[in-house]
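Chemist: here's my sequence, what's the structure:
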Amino acid sequence: MIIKKENSNYNIPDFLIVGGAKCGTTSLSQYLSKHSDIFIPKVKECRYLSKMTPNFNGPGDHVVNIEMTTSLKEYSDLFKKAKAGQFLCDASVDYLYYYKETISSINDLYKDEQPKIIILLRNPVKSAFSMYSHLKRDLRETLPLNQAISAQKDRQKNNWEWVWQYTEISKYYNQVKFYKDNIDKENLKIIIFEEFIKDPQKELKEILAFLGLEDQDLKGDKVHNKSGNAKSPFLQKIILNKSPLVMFIKKLIPRGLKQKVSQVNIEPVAISQEDIKLLKPYFVEDIVKLEKLLNKDLSLWHNN
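Modeler: Purely as a prediction, here's the structure:
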């Protein structure tokens, strides 16, 4: 949609996928990007509405600082290649963690017309472990899981990026409640990740109906942005390198080939019973409160 602010017109999204982190937002956005009436920017995570400041200090956080969108014009320009009539989408997982800041931005930009908002939620034990594995994959996390959890407060104090807060980002109750309290019921859709991957086509049909868009056959892979260990740390460093020279060379390589090389170099890591035992106590109370909030049985999360 187009808004007018300070005598200028700006493009802003018609709908948002606000997270949670490692809950299938990349897969969902990949599916939806195949719809002829939906436009998702090449920079999938726009990172504007959460009002983050680009000064994170953790290992590899400089990349996030560089890629962060910090002005309304920059944000609007991300959607300028959309065709007339297309629904604009911003899929940024920081919007769930920074729920207060994001809602404040929505109230400021959208005034009387709220965007449609989609939230994906996953078993928090699995999502927390997946985020830990994600940072291991990117050669940023060096500590064992138990030590990484113990280091969370110090990392937050030293202004490391929010993704290092493995247990906190996966406590959904306060995050979801704030959205439910501030977004009209007809504009908010909450999806359980485990239900989505079980029958993505059914969920996609419901999402398109929620958005008021024509049903289309959207094909795609179920898993994107997968976490795990790098088989070759040397190759992974090249894949993650964003220096001007390396980025120029990467542009000469077909996108499909780059994705294949990246996927082949990642060895999936299954969560162990020891990891489950370590993480589960952090989420028991939060899951119970979320069940009541959503009026939904989440026994699958309790039992796995």
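Chemist: please count neighbours and contacts with C-alpha atoms only from this point.
Modeler: Will do.
Chemist: where is the longest helix in this structure?
Modeler: The longest helix of the chain (DSSP state H) is helix 124-137.
Chemist: name the residues that touch that one?
Modeler: By CA atoms under 8 Å, 6 or more residues apart in numbering, the residues outside helix 124-137 that reach it are 21-23, 141-142, 145, 163-164, 166-167, 169-171, 226-230, 266, 269, 271, 275-276, 279-280, 283, 301.
Chemist: buried among these? Need that as a selection in ChimeraX.
Modeler: Buried residues among the contacts of helix 124-137 (16 or more other CA atoms under 10 Å), as a ChimeraX selection:
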select :21,22,23,141,145,163,164,166,167,169,170,171,226,227,228,229,230,266,279,280,283,301
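Chemist: figure out how far the helix or strand harbouring K153 is from the centre of its chain.
Modeler: Here K153, judged by DSSP states H and E, is contained in helix 152-157. Remark: helix 152-157 is offset 21 Å from the chain centroid, using CA atoms, centre = their mean, to the nearest Å.
Chemist: following that helix, which helix or strand shows up next?
Modeler: On the C-terminal side of helix 152-157, the closest following helix or strand by DSSP H and E is helix 166-169.
Chemist: who does the next helix or strand after that next one touch, helix- and strand-wise?
Modeler: Next helix or strand after helix 166-169 toward the C-terminus (DSSP H and E): helix 173-182. Applying 3 or more CA pairs under 8 Å, 6 or more residues apart in numbering; DSSP states H and E, one finds that helix 173-182 contacts helix 94-97, helix 99-110, helix 284-294.
Chemist: please give the structure of this sequence too, so both can be compared:
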Amino acid sequence: MRERKTSYPNLFIVGAPKSGTTSMAKYLSTHSHIYTPLQKEFTYFGSDLVRYATLIEKDQYLKWFEPWKEEKYALDASPFYLYSKTAPTEILEKSPDAKFIIMLRKPSQVAYSMYYQARFGGGEDQISFERAWELESDRIAGRNIPPLARLEFTTRYQTIGKYSEYVENYLNICGKDRVHIIFFEDLKSQPVETYQKLLSFLQLDSQLPEEFSIANPSKKALFPKLTRFISSPPKWMGDVTGIIFPKEIRWKVRNYIMQKNTVKADKPKISEKSSIMLQEHFRSDIKALEKLLSIDLSHWY
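Modeler: Sure thing, here's the model as predicted:
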């Protein structure tokens, strides 16, 4: 039985999008000592992150964790906390014993995959990755924002794979004993060993999920307009359905519709020119991350 010190969660998955964060949240949800709400990506913390819409209010956020009773941990899996300089401090102020899982992936793959994820959800309106890449400075200045984008960093493809300063910020604020870093490549090639190391960090017994399948693969919508509507419904709809149905029911219905409207689909192959450009763009930051963590990441560049 845990000693209740806060109503806020005390375990956080942060990291690059498309780096296995959804899969890891799914795996951890099977552990009896971790409470995992149905919703992922709250992005409640991180006051310095630019939001184009209100993502979640305090009362709504805490309500997701009301069922947390006996479990040692309650999990908030919000990858974009990684890119917030203020999030670690804000989290520790509310949850002093919090631990953090940082998940990372080859930057060029993250940038390209995030573009197609944003296209799938309606948060990106450019039909070519290269054009969306070029618009980053415009978007930082508040121009050419996709109408359905909800968070600035979801369209910052040039920055989204530059991890070193953000990882260093977490290590400096939280301390190395509170931060566990996982690389997507390790999770994919050695899932059991990688997961066991995480459980050891969390001081939990070895309860393994039935399978280590990768969640949230590349996909496309059968009816794109339906996906965009479900991903970003009008506020009035949330207010009305919130009166009628409990949040768990609403979320299950939302997930069911999304699953039925989604099929797996490989991303188009990136052009050789763009691939070389991405490799060069991220090379110096990868080397900075190598130095920070004292590891070899030469397979990334």
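Chemist: related to what we said a few turns ago, which bit of the second structure covers the longest helix of the first structure?
Modeler: Aligning helix 124-137 of the first structure against the second structure (TM-score structural alignment) gives residues 107-120.
Chemist: hmm, T21 of the second structure is touching L75, no?
Modeler: No: in this structure T21 of the second structure lies outside contact range of L75 using CA atoms under 8 Å: 11.8 Å.
Chemist: tell me which of those two has more neighbours.
Modeler: T21 (28 against 24; other CA atoms under 10 Å).
Chemist: residue contacts, that one?
Modeler: Contacts were defined as CA under 8 Å, 6+ apart; by that measure T21 of the second structure touches I13, V14, G15, A77, P79, M103.
Chemist: burial of the counterpart of the second one in the first structure, as a residue count?
Modeler: Structural correspondence for V14 of the second structure with respect to the first structure (TM-score structural alignment): V18. Counted by other CA under 10 Å, the residues lying close to V18 of the first structure total 24.
Chemist: quick one, strands of the stretch 1-150 of the second structure?
Modeler: Taking DSSP state E, counting those that start in this stretch as the test, the strands found in the stretch 1-150 of the second structure are 11-15, 34-35, 73-77, 99-104.
Chemist: ok, average deviation of the longest one from the first structure?
Modeler: After superposition onto the first structure, strand 99-104 of the second structure lies on average 0.7 Å away from the residues it aligns with, using mean CA distance after the TM-score superposition for the first structure.
Chemist: give the buried residues for that strand.
Modeler: Going by neighbour count (16+ other CA under 10 Å), the buried part of strand 99-104 of the second structure is K99, F100, I101, I102, M103, L104.
Chemist: show me what contacts S170 of the first structure?
Modeler: Neighbours of S170 of the first structure in contact, by CA under 8 Å, 6+ apart: G20, A21, P124, V125, S127, A128.
Chemist: try it again at 7 Å.
Modeler: When contacts are counted by CA atoms under 7 Å, 6 or more residues apart in numbering, S170 of the first structure touches P124, S127, A128.
Chemist: which position in the second structure aligns with it?
Modeler: Checking TM-score structural alignment: S170 of the first structure goes with G161.
Chemist: and the strands of the stretch 1-150 of the second structure as JSON lines, adding distance to W251 of the second structure?
Modeler: Converted to JSON lines, the strands of the stretch 1-150 of the second structure look like this (distance: least, CA to CA, whole Å):
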{"stretch": "strand 11-15", "distance to W251 of the second structure": "20"}
{"stretch": "strand 34-35", "distance to W251 of the second structure": "17"}
{"stretch": "strand 73-77", "distance to W251 of the second structure": "16"}
{"stretch": "strand 99-104", "distance to W251 of the second structure": "25"}
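Chemist: of all the ones you listed, which lies closest to S231 of the second structure?
Modeler: strand 73-77 (17.5 Å; CA to CA).
Chemist: that closest one aligns to what range in the first structure?
Modeler: By TM-score structural alignment, strand 73-77 of the second structure lines up with residues 87-91 in the first structure.
Chemist: leaving out chain neighbours, which residue sits closest to the most centrally placed residue in the second structure?
Modeler: In the second structure, the residue lying closest to the centroid (CA atoms, centre = their mean) is P79, at 2.5 Å. For P79 of the second structure, ignoring the flanking residues on the chain, the nearest one in space by CA to CA, 6 or more residues apart in numbering is V14 at 3.9 Å.
Chemist: E71 of the second structure too?
Modeler: H33 (4.3 Å).
Chemist: likewise L298 of the first structure?
Modeler: E291 (6.3 Å).
Chemist: kindly report the same for S71 of the first structure.
Modeler: Y48 (7.5 Å).
Chemist: how about the one you found, what's its partner in the second structure?
Modeler: In the second structure, Y48 of the first structure lands on Y44 (TM-score structural alignment).
Chemist: could you do Q156 of the first structure as well?
Modeler: Counting by TM-score structural alignment, Q156 of the first structure lines up with I140 in the second structure.
Chemist: residues near the nearest residue to that match once chain neighbours are set aside, how many?
Modeler: Spatially, and ignoring its direct neighbours in sequence, I140 of the second structure is nearest to E152 (7.7 Å; CA to CA, 6+ apart). Residues lying near E152 of the second structure (other CA under 10 Å) number 18.
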